[in-house]
Structures are given as C-alpha cells and as structure tokens.
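Undergrad: A predicted structure for the sequence below; I have some questions about it.
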Amino acid sequence: MSKQDFETLQEPILALRPEEVKIPNMPVHASVQEAEDLFEWVQEDQEKLEPAGLDWQLVTDLPLRAGALRYSEAIWNRDSLTREEAQEQWKEQSPEAFDLRDVLVHDFTHAFRRQSDLTNKVRAIREGGSNSDMLQDLNNLYQLGMDNKPLLDAIGFDWEKLEQARTWSDELASVLARANGERFDTEETKVIRDKAYTYLKEAVDEIRLHGKYVFWRDDNRYRGYISKYHRE
C-alpha cells in the first residue's frame, strides 16, 4: 500500500533540505501516473541505459517513490478539508467504496473457491460493516489479490478494480479521519507532500535524462522519456 511505501522511504524523503524541495509543476496524480508508466516503459531498455550511467536502483525504487507521493498527497488533501467538506466527500464517495468491497469479495470468493485457506480469509474480510471496517477490507483485499495473481487471472479479473481499492483505502481513510473531527497541521503535511514529490521527481528526471541521451535518434523509444502532461 501507499502508506507502506511512504514508511519505507520516510527517512530519505524527510531528510531533503528546504532548498532542495521542488513545488509540483503539474497535478500530483499526473506525476504519479507518469512515474508508474515510466517504470513499465524503461524495463526493456536496461541493457542500454545502465552502460550509459543510469543507476538501475532508481528504476527499482520508482513504484515505491510513486506510492509515497500518492500517500503524502492524500494526507495533505485530508488536512486541507474542513470537517464539513470531509463529511460531504465521504457521503458522496463511500457508497462506491462499499460497493467495490462487495464486488471484490464476490470475485475473490469465486477465484479462490478451491483454496479453503484463501476462502476463509475472504470470509473473514466479509465480516464487519463499519466505515473503518470497509477501508481495512479494501487494504486487505488488495494485499490478498496481489499475493494470488494467477488465481485471479484465471477468472479474467479486472486489475483496475484492485488499483482503485488501493487508492480508496488511502484517500478515504484520510477523509474519514477528517470527517470525524481529527485536527491536522496542514503546513507540515504540505511540506512532506512537496518533499515526496521532489524525491520522485529526482528519480524520474534522472531516468528520463539517460533515456533521451541513449535514444536521441530512436523516436519510438525516445517518446517514452518525455512527460506526456507537458507535451500536451
């Protein structure tokens, strides 16, 4: 989950000095998506990029850095909401999240029908119907799904649903906390968000720099190292 990604990278993110921190120059969700797309794009180019000087650990860490930013943005958005705004947002979005939880339970029950240990885990997730239960269920379903990909692939599972579960588990947990009246320091969480953005941007920029260098005469590969958001 994104929270775990942030906790894994918390030390180097928070260690960034104020003069190093960049303010996002594009929507954060676009930054995260571009980083995740870049991670997939760069895989086939390792043999050409490493000899050109790219530290492949930057590529390996890219999903973690993207997840850390996703989580930091969710926390800052939570803190920026008034209690009334958070309650309204929860009222609008939580029915879809509850429905997604039920859909995933339905899918998993079918996919795991011949595995009693997995069926028992799904049954345990199904119990409890509170708001916090639902958010924890989405988290647990994400982890369970990622651990059992072949069984889900066998039923033609739509993996976008699991990505949505991951997103809502983080974002709606923040909204619910605010709706329940918890108080937060918005300035502190904004600084952390900006640091997480900077930490992701450092890796993305370095990977793109090497990609543009290596593929400067190969338009088919070069295009994958350009920001789609800024290009459009």
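TA: It's in. As the structure is a computational prediction, the values presented were derived from the model and not from experiment.
Undergrad: when you work out contacts or count neighbours from here on, use the C-alpha atoms and nothing else.
TA: Fine.
Undergrad: residue contacts, the most centrally placed residue in the chain?
TA: The geometric centre of the chain, computed from its C-alpha atoms, lies nearest to Gly67 (CA atoms, centre = their mean), at 3.9 Å. Contacts were defined as CA atoms under 8 Å, 6 or more residues apart in numbering; by that measure Gly67 touches Met1, Ser2, Lys3, Asp5, Phe6, Val32.
Undergrad: starting from the helix or strand where it lies, tell me the next helix or strand along the chain.
TA: When elements are defined using DSSP states H and E, Gly67 is found to belong to helix 56-80. For helix 56-80, the succeeding helix or strand toward the C-terminus, using DSSP H and E, is helix 83-111.
Undergrad: buried stuff in that following helix?
TA: Of the residues in helix 83-111, those buried under the neighbour-count criterion (16 or more other CA atoms under 10 Å) are 83, 86-87, 89-90, 94, 97-98, 100-102, 104-105, 107-109, 111.
Undergrad: ok, back up a step: which one among the contacts of Gly67 gets closest to Asp153?
TA: Comparing those against Asp153 with CA to CA places Met1 closest, at 20.7 Å.
Undergrad: distance of the residue nearest to the centre of the chain from Glu34?
TA: Computed with CA to CA, to the nearest Å, the distance linking Gly67 and Glu34 is 12 Å.
Undergrad: against that first model, consider the following:
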Amino acid sequence: MGHSSIKDMLLKQAYSITPESIKRLGLSYGIFLQECSEFILWAQQDRDKLSKAGLNIGIIQEAEFLLEEAQNIHALRANESKSTKEEVANWNRKKKEGIDLGKQLVHHFKYAFRHNKELSAIMGEIKFPCKVHELISNLDLLIHMGNGHTDLLDAIGFDFAIMSRVAQLAEELPNLHGYKYVASQSNPNKIKRDQIFSLLKSKVDEIRACGKYVFHNDPDRLKGYRSSYLRQKNNRATRTKKNN
C-alpha cells in the first residue's frame, strides 16, 4: 500500500472515532507529541525484536504518519486558539469601553436634560452595565438623544468627542460580538485534532505495551517505552507526600 493510501486509510479511521470514544491523553498535546516521537524512534531501532514478540511492524509506520498529521493539526489549532483569544479580548476591551463611555453620557445627559421631564424619564431607564443587545441599543439611543439636543449639551460645555467615540463603538460592537461568538464555538479542526491524537495514542500504546513486554529485564531499553513526563510527575508526587 502506498504512502498516500495509508494516510487516507488512517485519516478515515481517525475521523470515524466518535467523541465519546476519544482517548484522554493525560498530558499536554505538546508533551504527548514529543513522547510519541521518542517512542516511535525507539521502536524503529527495536523493530526486529518487537516483531518476534508479535507486533505488526506496519503499526510503527502508521504511528509515524499519524504523528506527522497530529503535529500539523496541532500547529493549526494553536494558531486558531490564538486568534480566538484575540477576538474575545478585543470584544471584552471594546465592550468595557462602551459601558464606561455610556455611563459618562448618562451622567452628562442627566444634567443637560434635567429640566425636561420626558428626557429625564428616558435617561432614568438607561442602565449600565447591561446585556449585550441592551448595551448596543442603549448606546444607539444615547447617540440619537445627543444629536437631537445639541443645544442643551452645548449649554453645559459638553465634549462632543465622547459622543463621536460612542457612535463608532455602536457600529463596531455588533460585528465584534459576532466575531467573538463564531470564534468561541466548537471548531471542526478541534474535533479532528482530538480524533487524530486518539488514534495515534492507540497505535503508540500498542507499541509501548510490546516494548515493555520484550524489554522487561533490560532497563536500558525499557526506559524508552515509558513516559518520562509521567515518571517525573509521579516522582514529584512521591517527594511531596514524603515531605508532608
């Protein structure tokens, strides 16, 4: 079977894994990839002995293909995650600015409109902070009221630059909220990543099990099939328990 055929077969197999069947890694994606690379390297060196113990050597090649796919999609997801965080941070920053400036407008407008019962009543109903749709609606209303009563605002020496910025935010916030919502939703690449990692784990677990069996009396080779991360983690836990 050619390389492309093997790759297609493995991806088809990975993408058929249901969410509830995805294997938990027990460690970070980056560390998992590093350890898989090391396990595969050891298995390549020991392929003859592993084969004699019943391991289908083709599984090592399959693990290599899956490792490459896992590395690629991990890098893709890292970039997507960074973009998502940036979208969310931008939304939160602009939302806070909208709330702060909205409060300022309410403060100024209440004083400017204090002799007009109708306008004062409207101002009394505008509250910050509020829900997203109310925030955008409140900012639009404040802009409309400000533009309609510039004479009253002029009379108190109001700085119209504040209103200009609020008008800009009122236009930006709906789109920013849309971007933030889309960015925070479940991403198909996240699911694909977990499926590929899960299949890779299955292949590597099989290789490691055989390696541990073959080299159970050979510490120098056995260590190549054990997780350095988990060993260090367990050692730290043991030391902590002793110190306590």
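TA: Received, thanks. Computed from a predicted structure; not experimentally measured.
Undergrad: kindly provide the TM-score of these chains.
TA: Once the chains are overlaid, their TM-score stands at 0.51 when taken by TM-score structural alignment, normalised by the length of the first structure; 135 aligned residues with a CA RMSD of 2.8 Å.
Undergrad: still on that earlier bit, mapped onto the second structure, which of the contacts of Gly67 of the first structure hold?
TA: With contacts defined as both residues aligned by TM-score structural alignment, their matches' CA atoms under 8 Å, none among the contacts of Gly67 of the first structure has aligned partners that also touch in the second structure.
Undergrad: now render these as a markdown table, adding distance to Pro150 of the first structure and secondary structure.
TA: As requested, the contacts of Gly67 of the first structure are exported to a markdown table (distance: CA to CA, whole Å; DSSP: H, G, I helix; E, B strand; the rest coil):
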| residue | distance to Pro150 of the first structure | secondary structure |
| --- | --- | --- |
| Met1 | 20 | coil |
| Ser2 | 23 | helix |
| Lys3 | 25 | helix |
| Asp5 | 24 | helix |
| Phe6 | 28 | helix |
| Val32 | 27 | helix |
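Undergrad: wait, which of those is closest to Trp159 of the first structure?
TA: Checking those against Trp159 of the first structure with CA to CA, the nearest one is Met1 at 15.0 Å.
Undergrad: measure the spatially closest residue to Leu58 of the first structure that is not a sequence neighbour to Val42 of the first structure for me?
TA: The spatial neighbour of Leu58 of the first structure that comes closest, neighbours along the chain excluded (CA to CA, 6 or more residues apart in numbering), is Ala203 at 5.6 Å. Per CA to CA, Ala203 of the first structure is found 12 Å from Val42 of the first structure.
Undergrad: so for the two, which residues contact both of them?
TA: Joint contacts of Ala203 of the first structure and Val42 (CA under 8 Å, 6+ apart) are Val59.
Undergrad: quick one: the strands in the first structure, in order.
TA: Here the first structure has no strands by DSSP state E.
Undergrad: quick one, helices of the first structure?
TA: Per DSSP state H, the first structure carries helices over the ranges 2-14, 28-42, 46-49, 56-80, 83-111, 116-126, 131-147, 149-153, 159-179, 186-214, 219-222, 228-231.
Undergrad: now do the last one: which elements does it pack against?
TA: Pointing back at helix 228-231 of the first structure there. When contacts are defined as 3 or more CA pairs under 8 Å, 6 or more residues apart in numbering; DSSP states H and E, helix 228-231 of the first structure sits against none of the other helices and strands.
Undergrad: residues touching it, excluding its own?
TA: Surrounding helix 228-231 of the first structure, the residues in contact under the criterion CA under 8 Å, 6+ apart are Met26, Ala30, Glu34.
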